[in-house]
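Participant: Sharing a model that was predicted from the sequence below.
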Amino acid sequence: MTTISPFAAGSYVANRNTAQLLTLKNQLNDLSNQLSSGKVSQTYGGLGTGRSTALAAQGTLSALDGYATGITAAQTRTNLAVTSLTQVATLGTSARAALNNGLQSVAVNSTAGRSLALANLQTALDTLNQSAAGNYLFGGRDTTTQPVLDADTILNGSTDAEGKPLDGLSEVIKERVEAQLGTDGNGRLAKSSSATSVKFTEEASATIPRLFGFTLTGTPTKTGAALNATITGTNPASLNVSLAAQPTAGDSISFSVKTPDGTSATVTLTAANSADSSSTTSFAIGASIADTMTNLSKTLDNALKGAASSTLAVDATADAATQFFSGSVNGGLTGKGVIPQRVQYVGTTPVGYAPPDPNTTVLWYQGENTYDTTKTPAVPTPALDTQSVQVSATGKVGTGARANDPTIQNVLAGLATMAFALPTTSDANTGATYQTVNDRAGALLSSSDQSDPSIQDTVTQLSIASTRLSNASTTNAATKNSLQNTLDGIEQAPTEEVVAKLLDVQNRLQASYQITSSLSKLSLVNYIS
């Protein structure tokens, strides 16, 4: 008779006992692992219905850890950017305040103002090269390139790869001022005189209105019968001043000269019994008409040079500085950089501005400088958006900044205007020159905190970004804590409960082993006895 083992008599009971013992042994192993590791299971499959929740929670926790790392780095960058820009804004406001205060004592404050403005300009340029963890803050999307050249190169120039000179700010300003003043420093007016008359003639210009020097326009006024003044001709026009007789003290002539930006300066000369030879307003009545004419010619010369130094030179300095700080190696309307205007000469006569040439001028800004060409005219893309950090699954915070932001450019140009245009001598023109610097530089420096927009607005934007980062960090930390608690409830094995179950299984397993051992020794003889 053949017997099939699994179905042999008594085999079911034996197999069942064996399976129960193995189950208890596996339970004992699982509980031992839980006690040693603190985990319910070493695999997600062992978590049962909680595995889907655990997997989702782990993915979210990993993302939150990534957000936290990005937020920490971004907060450091943003806080440093706020501190740096606040310093630049403070330099601008303090310089503007110094200018206004200096009006009370022009002679004392001019030289000191130049030195202070130059030092502030160098400090501002250095500040704009701030970096965090090796990443520059003010280069827009480009965080690896130093965004601003060193102050010495910016001020004094450099050479290109072929050894050709690249002009710095000081040379660019000098060139523009010389183009406006001319060889004689009187606004590019040519002088001719005789014993009883003097004439100043404009330099012929290819552009109307002219780009360089004074324009003679309008009708002069006079008092008394001895003095005569007329403006005749156009491009070039001439101012003719003559004496028909000896003037009387108090007789005067007045006329206006116009600058390239359209503003006018009025020159008034008054006859006096005595006058200083350096006067810009009074001329002495001499022993003869010829002597008086000599004095009048000298005073008129002084007046035109004074008007030129107090208007043309200051305006040229401010314009050149503004142009210089618009420069950039990258970006612009063409994407090939922004090149400052340079004066174009034919012989010794300035005739306009040369075509952009990056091989003539230091380009102070080296960072990213993209433009939005969908707008007319094209404008720089928002600096805040050039860098951003992911703070949640759907949220980003912009933290970017550029050193060539227009408000920063204005403050730098304002400091440069002070540093190069404040009067260095005390004479009849000092007060007027100082006032013009105060007007032009003050307007540029107002971009630190008074214009719309201003550097302070950028500081506010970055401060708001910092607050958003902080709030996101707090929210993410709370979310992470909640998820971690949920995950722990699924994955973590309670020690007390595991120990209790382990003791129970051990006792059951031990009892099962004892009973199994006893049953294995049972025989008919033992049973009958």
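Facilitator: Arrived safely. These numbers were taken from a predicted model, which means no experiment stands behind them.

Participant: only C-alpha atoms for contact and neighbour calcs from this point on.
Facilitator: Will do.

Participant: Apart from its neighbours in sequence, what residue is nearest the residue minimising distance to the centre of the chain?
Facilitator: By Cα atoms, centre = their mean, the chain has its centre lying nearest to Ala403, at 2.8 Å. Leaving out its chain neighbours, the residue that sits closest to Ala403 by Cα to Cα, 6 or more residues apart in numbering is Phe138, at 5.0 Å.

Participant: count of residues packed around the one you found?
Facilitator: 30 (other Cα atoms under 10 Å).

Participant: Please tell me I have it right and it contacts Leu128.
Facilitator: Yes - using Cα atoms under 8 Å, Phe138 is in contact with Leu128, at 6.3 Å.

Participant: hold the first one in mind and look at this next one:
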Amino acid sequence: MIGTLNGYSSSVMMNVLKNNSSLMQDLTIQLSTGKKAQTYGGLGRDAGVALDFRAQINAVEGYQTSIQQAQLQISMMNLGLERIVDMGAEVSGSASGTEYDITSNNKSVAQTTAATLVKEMIGILNTEVDGDFVFSGRTTDVVPAISYDRIVYGYAGEDGLLTVTDERIRADAGADGLGRLDVTSAGTTMTLSEEVTDFGYKLSAVTSTLDNVTVTGPTGSPPTIDVDVTGVPEANQILSFTFDLPDGSTEVIELTAKTGSSDAGDGAFSITGTPTDIATSIRDMLAFQLSKNVSTAGEAASRIQGSLDFYMTAANGEPMRVVGTPETATTLDTATAASKPTVSWYVGDNDASVSARDTAKVQIDNRIDVSYGARANEDSIARQLAYMTALSLPTYDQDSDVDKGRYTAFADAISAGLSSVRQGDVVKTTLTEIGVASKVMDDADSRHSTSLGMLLTALEEKEGIDDEEVAAKIMTIKTTIEASYQAAAMMYDLSLTKFI
């Protein structure tokens, strides 16, 4: 260490050596770190600008990290939803394209396939990404969907889908199997009327080409159709009734006028006899055809609607149940109101005040949030599960013509319900909504990448150094130090070792 020397010249000489030595040290640190200073205080008036750049860089990098995490979840959601669309199409094609070939478990290959795909679909809806269940709304720590077996058979004293759909079929058919319709005749008038109930067939329209027959309705509450026979119709003239079924589908029953006796199975009524006889024949043939239709197309519609009642629980809903004894029940209500404990297939977030998309949000820029959440029980998803699971439920006898009719009507209804127009496009809408969110994130990420490059360049200009410039300064200072040392050495016979 150089001590204090006497004389003004000596003091100046020592200060020069000290300052140059300190400057050499600073320049050496700058060269090794690439920074002008090790603290913001060392940047002088550029310190505030540098700090501002740093804050902006941290914010941009935070947005990019958030976008990356959200995009990973969206990617898995998209894969799952695309597979769900494919499964719906697969079941639709299998239901309509499979022969009536019942296996040893009393179900068709299409039904067994449907059960397998339902289990796969439940697995997709239980997708977990980085510890978050992406189809559980805001309750990302909750597995949203229960197992297939619990859904179908119930659990812990709560009824499952088999019980729910069985009750709906019985409620829609009624005790006499006529779809909650009353078919009567009095004199020359046949009357068809609805029962006052939430269930069964509903009268939609009636058309007639019959001569000497007056048809009115449906009118009144409950609606009624009257067929008044004033004379003898011509053979092959037609009386046609259109009904609305429980699942929203329609069925048409046609009765054809025929001379002589008629077989109930051929859809014809006899026009032999008096107007009273003809009205009675219309009543009997309509009742027979109704009973046949209720046991086939009606059963299919009821099972589908019962499944929809069970699955469609969005917006804080719960399964719907037949209130009371099915055959005589008049109302449908929630499982709680009906006092019939029923399993909830979806156990994730179901808050009606928050939309499914808003259950997950990511901030992608200053004051810009993007919603990309999803719930397993969204209507489009729940509807597909309802159809697919419904198909997997009933059993059939290979040698029964009645069961073959039941199966054919049911398979056709399932196929139509899962068609691309009626179901696939609905799920694709959900895919599109999430895809739009992903596109907005991608655009923001591209902007951030550009901004980040500009900010890093600007920060480097404030904090960084020019290596060649610093190296040149070091060489200049080194030369100055050596010259100063030689001068001092001659004055004080000072050695380099002592100086250091």
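Facilitator: Nice, thanks for sending it over. From a predicted model like this one, the values you see are computed outputs, not experimental measurements.

Participant: picking that back up, now do the shared contacts for Phe138 and Leu128 of structure 1.
Facilitator: Here Phe138 of structure 1 and Leu128 have 147, 403 as joint contacts, going by Cα atoms under 8 Å, 6 or more residues apart in numbering.

Participant: Tell me if Gly217 of structure 2 really is in a strand.
Facilitator: Yes - under DSSP: H, G, I helix; E, B strand; the rest coil, Gly217 of structure 2 falls within a strand.

Participant: so what corresponds to the residue nearest to Ala403 of structure 1 in structure 2?
Facilitator: By TM-score structural alignment, Phe138 of structure 1 lines up with Phe135 in structure 2.

Participant: Please pull up the equivalent of Val49 of structure 2 in structure 1.
Facilitator: Using TM-score structural alignment, the partner of Val49 of structure 2 in structure 1 is Thr53.

Participant: Any idea how many residues pack against its match?
Facilitator: Thr53 of structure 1: 14 neighbours (other Cα under 10 Å).

Participant: Likewise for Val389 of structure 1?
Facilitator: Val389 of structure 1, neighbours per other Cα under 10 Å, totals 20.

Participant: That one contacts Lys396, doesn't it?
Facilitator: Yes - between Val389 of structure 1 and Lys396 a contact is recorded at 5.5 Å, counting by Cα under 8 Å.

Participant: Can you show me the helices along the stretch 401-500 of structure 2?
Facilitator: Assigned by DSSP state H, counting those that start in this stretch, the stretch 401-500 of structure 2 shows helices spanning 401-417, 425-463, 467-492, 496-499.

Participant: just structure 1 next, same as before
Facilitator: Counting by DSSP state H, structure 1 has helices at residues 11-37, 51-102, 106-127, 151-156, 169-181, 289-307, 313-324, 406-421, 430-445, 455-491, 495-520, 524-528.

Participant: which stretch among those comes nearest Pro356 of structure 1?
Facilitator: helix 313-324 (12.0 Å; Cα to Cα).

Participant: how much does the closest one deviate in direction from helix 169-181?
Facilitator: Helix 313-324 of structure 1 and helix 169-181 are oriented at 130 degrees to each other (axes from the mean of the first three to the mean of the last three Cα atoms, to 10 degrees).

Participant: Mean deviation, helix 313-324 of structure 1 versus structure 2?
Facilitator: For helix 313-324 of structure 1, the mean deviation from structure 2 after alignment is 1.8 Å (mean Cα distance after the TM-score superposition for structure 1).

Participant: dump the residue contacts of the residue nearest to Ala403 of structure 1.
Facilitator: Listed by Cα under 8 Å, 6+ apart, the contact set of Phe138 of structure 1 reads 81, 128-130, 147, 367, 400-403.

Participant: want to try TSV for the residues you listed, with distance to Phe212 of structure 1 as columns?
Facilitator: Output for those, formatted as TSV (distance: Cα to Cα, whole Å):
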residue	distance to Phe212 of structure 1
Ala81	40
Leu128	34
Asn129	36
Gln130	39
Pro147	33
Gly367	33
Gly400	40
Ala401	36
Arg402	33
Ala403	31
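
Participant: Out of those residues, which comes closest to Val525 of structure 1?
Facilitator: Using Cα to Cα, the contacts of Phe138 of structure 1 come closest to Val525 of structure 1 at Gly400, 94.5 Å.

Participant: Looking at the alignment, what corresponds to the closest one in structure 2?
Facilitator: In structure 2, Gly400 of structure 1 lines up with Gly373, judged by TM-score structural alignment.

Participant: Give me the neighbour count for its match.
Facilitator: 24.

Participant: so who does it touch?
Facilitator: Contacts of Gly373 of structure 2 by Cα under 8 Å, 6+ apart are 134-135, 137-138, 356-361.

Participant: Are any of the residues you listed buried, and if so which?
Facilitator: If you count burial by 16 or more other Cα atoms under 10 Å, the buried members of the contacts of Gly373 of structure 2 come out as 134-135, 137-138, 356-357, 359-361.

Participant: Leu239 of structure 1 is in contact with Phe200, isn't it?
Facilitator: Yes - counting by Cα under 8 Å, Leu239 of structure 1 does reach Phe200; the two are 5.2 Å apart.
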